[in-house]
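Colleague: No sequence on hand, only this structure:
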């Protein structure tokens, strides 16, 4: 049996065509490691071993069906990656047994059906490196179209696209001295739905932006303080400078740091702002309270209450988006579909008779959306219909 972390590493290697035959064998064997996460089995749900066997049988049948689509002759690396992505979306989903039941009756739900599509529906690809840079003078640069190299040099600050998905700010004049004008020259980088991007700020701080997010920052920081504003989700690796504290302003909360790694989730359509610390320490402040986080802790605050709640969290789950995965941990379908909507740039509608369900599992963010939905459908408790770029969630 391999660990989750080992599986994720091997799966990424497989997608890149770098796995050895032995490593491919490990990936194949992982399908036998499915577990039912319920700590205590409820007798009223039926026989535990029978339910487990039924789940495993469905997964094996799905994997066999996917492999039958592959021609006997050796396929290209790209084709193999697509097929394995489909299988992997099933292999790593950990199914909660309760979702297989109708109420608390021992009968299994009906077999999940194929995702309904209208004839005109085209496959919906995952998001990628897409963003727009807005300069202090109002000029907007589409970073998707910009070539690698200098984007602009303004008052001693060079803005350069290193490669797809990464831009960097660098002081090139006056030995790094920042003028008052530069400190007031705010830029912003915006990722649309279906986009992600990394920006390296003038002080060396690295910021990864998730889809549908905006980061506002000065072209160069003043000497005594570094302040940025965030809407959406971002992961920060802050360059240490004890003489110049780093602050993130987000929806009425201020995150104070010196040099540390943390993630902030603060979408406007979410009720809470969640700040998760991976390394170092951060202080969260609002109008009424403040709290100091330790590594592995998440500070949660809502617009209706300025008080912080602090809890221990799974760090791998929090930053999975940055590493190319969706991780669902007993997460309700409405929350899951918000994430899918942002990453795949699709609209989501729920059928009137849909009852909320929770799911757990891990799926690659670089699958076609239909493969992600199919993995959820394998639980038998949710089904989907696709109309153009709209997904309808059904019982």
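Modeller: Good, I have the coordinates. In this text the structure is predicted, and so the values were computed from the model without any measurement.
Colleague: from here on, contacts and neighbour counts on C-alpha atoms
Modeller: Fine.
Colleague: Centroid-nearest residue for the chain?
Modeller: residue 321 (2.3 Å; C-alpha atoms, centre = their mean).
Colleague: give the contact list for that residue.
Modeller: By C-alpha atoms under 8 Å, 6 or more residues apart in numbering, the residues touching residue 321 are 210, 327, 365.
Colleague: tell me, how many neighbours does the last one end up with?
Modeller: For residue 365, the count of nearby residues is 24 (other C-alpha atoms under 10 Å).
Colleague: Excluding residues flanking it in the chain, which one is nearest it?
Modeller: Among residues not flanking residue 365 along the chain, residue 325 sits closest, at 4.8 Å (C-alpha to C-alpha, 6 or more residues apart in numbering).
Colleague: Residue 88 contacts residue 361, correct?
Modeller: No - using C-alpha atoms under 8 Å as the test, residue 88 is too far from residue 361 to be in contact (11.2 Å).
Colleague: These two: who's more crowded?
Modeller: residue 88 (25 against 20).
Colleague: quick revisit: if I look at the residue nearest to residue 365, how far off is residue 127?
Modeller: Separation of residue 325 from residue 127 (C-alpha to C-alpha, to the nearest Å) stands at 12 Å.
Colleague: likewise residue 335?
Modeller: Applying C-alpha to C-alpha to residue 335 and residue 127 gives a distance of 18 Å.
Colleague: Which one's more surrounded, the two?
Modeller: residue 127 (22 against 13).
Colleague: so what's the nearest residue to the more buried one once chain neighbours are set aside up against?
Modeller: Nearest non-adjacent residue to residue 127, counting by C-alpha to C-alpha, 6+ apart: residue 194, 4.0 Å away. Residues in contact with residue 194 (C-alpha under 8 Å, 6+ apart) are 126, 127, 128, 130, 211, 212, 342, 343, 344, 345.
Colleague: before we go on, here's another structure to hold up against the first:
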């Protein structure tokens, strides 16, 4: 049994004994969901080989469960149900162990290949650059807390929580355009002069006025951002992203408009918004996503929890291909991803904490079994075996 599966068994034992931490539970959840979605360890065997393997493996699994897991004591009904799940989960772990060792011994486990070739990188953190109207740039993760600058009657402060807040000291006389930009591996929280809250994902930017003095409030965004717009019916809020404009009165929504993607995604959590582009205008309801693909706006129901996972500190994938997964990782871990040739059609399902290091994430990503992943510094190369 390799080290990875010994580690999973130790987590199962901790869970059974009531000692598992929140991070332990997250790792178990990610691991089991990913393997459940990719049950192809023996897909290269003939039907006869699979039947023989199944018979031998089940015997070994049964013996191993009894030796690896602690004996049951008197447990309430809820715990008994959990115990059954744990034994099934343990069987899944052991199936992977024995299946790989006895049946596919000519294939080196993908987890070991990754561990041997991929360096470790820290996850992203709270960092961004603020560009003022006069061109001055402030590296926010290096700036001291407190007042950063004044623009007219606008005061710009960095709080103890590490967010930027715009405040007014009397009637604004001078309005200047500011830009807040996050690099790869960065995220930031911003409060605009009207009280609108903005969370920027990695490799994103927002351009906005230091104060809203006109009849409308207009900003522009690239990359991904979540907004909670301050309600003010007398001053409609407009968000521009490429060829799309979102009209808001007061609402919570997410915009994904990364360069290089074929579509802009606007997801509504609360309130209402109108999306306009090339003469089209579509209204969104909570739980809906507007997808601007070329000149056409498509509306569909989506899993809001999956869309908002980045803001809550997670990657959340549902049947995602390797290109989608690795592009997310590239932005968060500040990597350059190179795809070589045709890629695997395997997919990944799982919810992974963004606080994990890259090596730990890639250990889980061993579910892409037909893929070679190697690294030269921060340049990650991916090709099919």
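Modeller: Structure received. All of these numbers come straight from a predicted model, not from anything done at the bench.
Colleague: Whichever of the contacts of residue 194 of structure 1 end up buried, select them in PyMOL.
Modeller: Buried residues within the contacts of residue 194 of structure 1, by 16 or more other C-alpha atoms under 10 Å, are selected in PyMOL with:
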select buried, resi 126+127+128+130+211+212+342+343+344+345
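Colleague: Which pair of the contacts of residue 194 of structure 1 spans the longest distance?
Modeller: Greatest spacing in the contacts of residue 194 of structure 1, by C-alpha to C-alpha: 126 and 212 (13.9 Å).
Colleague: which residues sit in contact with the equivalent of residue 169 of structure 2 over in structure 1?
Modeller: In structure 1, residue 169 of structure 2 lines up with residue 172, judged by TM-score structural alignment. If you count contacts by C-alpha under 8 Å, 6+ apart, residue 172 of structure 1 has them with 156, 157, 158.
Colleague: Just to be sure, the last one is in a helix?
Modeller: Spelled out, it's residue 158 of structure 1. No - counting by DSSP: H, G, I helix; E, B strand; the rest coil, residue 158 of structure 1 falls outside a helix, being strand.
Colleague: so how far does stretch 249-258 of structure 2 reach from one end to the other?
Modeller: First-to-last residue span, stretch 249-258 of structure 2, C-alpha to C-alpha: 24 Å.
Colleague: what does stretch 125-135 of structure 2 give?
Modeller: First-to-last residue span, stretch 125-135 of structure 2, C-alpha to C-alpha: 25 Å.
Colleague: Give me the aligned partner of residue 140 of structure 1 over in structure 2.
Modeller: Checking TM-score structural alignment: residue 140 of structure 1 goes with residue 137.
Colleague: typed the wrong thing, it's residue 200 of structure 1
Modeller: By TM-score structural alignment, residue 200 of structure 1 lines up with residue 191.
Colleague: quick one: its match from residue 226 of structure 2, how far?
Modeller: 12 Å.
Colleague: Could you do residue 252 of structure 2 as well?
Modeller: On the measure of C-alpha to C-alpha, residue 252 of structure 2 and residue 226 of structure 2 end up 7 Å apart.
Colleague: ok now do the closest residue in space to residue 327 of structure 2 that isn't next to it in sequence, which residues does it touch?
Modeller: Spatial nearest neighbour of residue 327 of structure 2, chain neighbours left out: residue 337 (7.3 Å); criterion: C-alpha to C-alpha, 6+ apart. Residues in contact with residue 337 of structure 2 (C-alpha under 8 Å, 6+ apart) are 326, 327, 330, 379, 380, 381, 382.
Colleague: What of residue 338 of structure 2?
Modeller: 379, 380, 381, 382.
Colleague: residues in contact with stretch 173-180 of structure 2?
Modeller: Here stretch 173-180 of structure 2 has contacts from 128-133, 151-153, 205-213, using C-alpha under 8 Å, 6+ apart.
Colleague: how far does it sit from the chain's center?
Modeller: 31 Å (C-alpha atoms, centre = their mean, to the nearest Å).
Colleague: gap between the two ends of that stretch?
Modeller: 22 Å.
Colleague: Please apply the same query to stretch 93-107 of structure 2.
Modeller: End-to-end for stretch 93-107 of structure 2, by C-alpha to C-alpha: 18 Å.
Colleague: Next, the buried residues of that stretch.
Modeller: Under 16+ other C-alpha under 10 Å, the buried positions of stretch 93-107 of structure 2 are 93, 94, 95, 96, 97, 98, 99, 100, 101, 103.
Colleague: can you confirm the fourth one is in a helix?
Modeller: The reference is to residue 96 of structure 2. Yes - assessed with three-state DSSP, residue 96 of structure 2 lies in a helix.
Colleague: Could you measure from it over to residue 25 of structure 2?
Modeller: Taking C-alpha to C-alpha, one finds residue 96 of structure 2 at 20 Å from residue 25 of structure 2.
Colleague: What's the local residue count around the residue nearest to residue 137 of structure 2 when sequence neighbours are not counted?
Modeller: Using C-alpha to C-alpha, 6+ apart and skipping residues adjacent in sequence, the residue nearest residue 137 of structure 2 is residue 131, 4.5 Å away. Using other C-alpha under 10 Å, residue 131 of structure 2 is surrounded by 17 other residues.
Colleague: Now residue 328 of structure 1. Nearest residue, chain neighbours left out?
Modeller: residue 360 (4.6 Å).
Colleague: Okay, and that neighbour sits in which element?
Modeller: Per DSSP states H and E, residue 360 of structure 1 falls inside strand 358-364.
Colleague: Average offset of that strand relative to structure 2?
Modeller: Average distance, strand 358-364 of structure 1 versus aligned residues of structure 2 after superposition (mean C-alpha distance after the TM-score superposition for structure 1): 1.2 Å.
Colleague: matching residues in structure 2 for that strand?
Modeller: Under TM-score structural alignment, the match for strand 358-364 of structure 1 is residues 347-353.
Colleague: The matching stretch: how far from the chain's middle?
Modeller: Per C-alpha atoms, centre = their mean, the centroid offset for stretch 347-353 of structure 2 relative to its chain is 9 Å.
Colleague: who touches stretch 137-148 of structure 2?
Modeller: 126-131, 155-160, 162.
Colleague: These, buried ones only, as a PyMOL selection?
Modeller: In PyMOL, this line selects whichever of the contacts of stretch 137-148 of structure 2 come out buried by 16+ other C-alpha under 10 Å:
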select buried, resi 126+127+128+129+130+131+155+156+157+158+162
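Colleague: Tell me which of the contacts of stretch 137-148 of structure 2 fall in strands.
Modeller: Members of those lying in strands (criterion: DSSP state E): 126, 129, 130, 131, 155, 156, 157, 158.
Colleague: Quick check, the first one in contact with residue 161.
Modeller: Meaning residue 126 of structure 2. No - applying C-alpha under 8 Å, one finds residue 126 of structure 2 not in contact with residue 161, separated by 10.1 Å.
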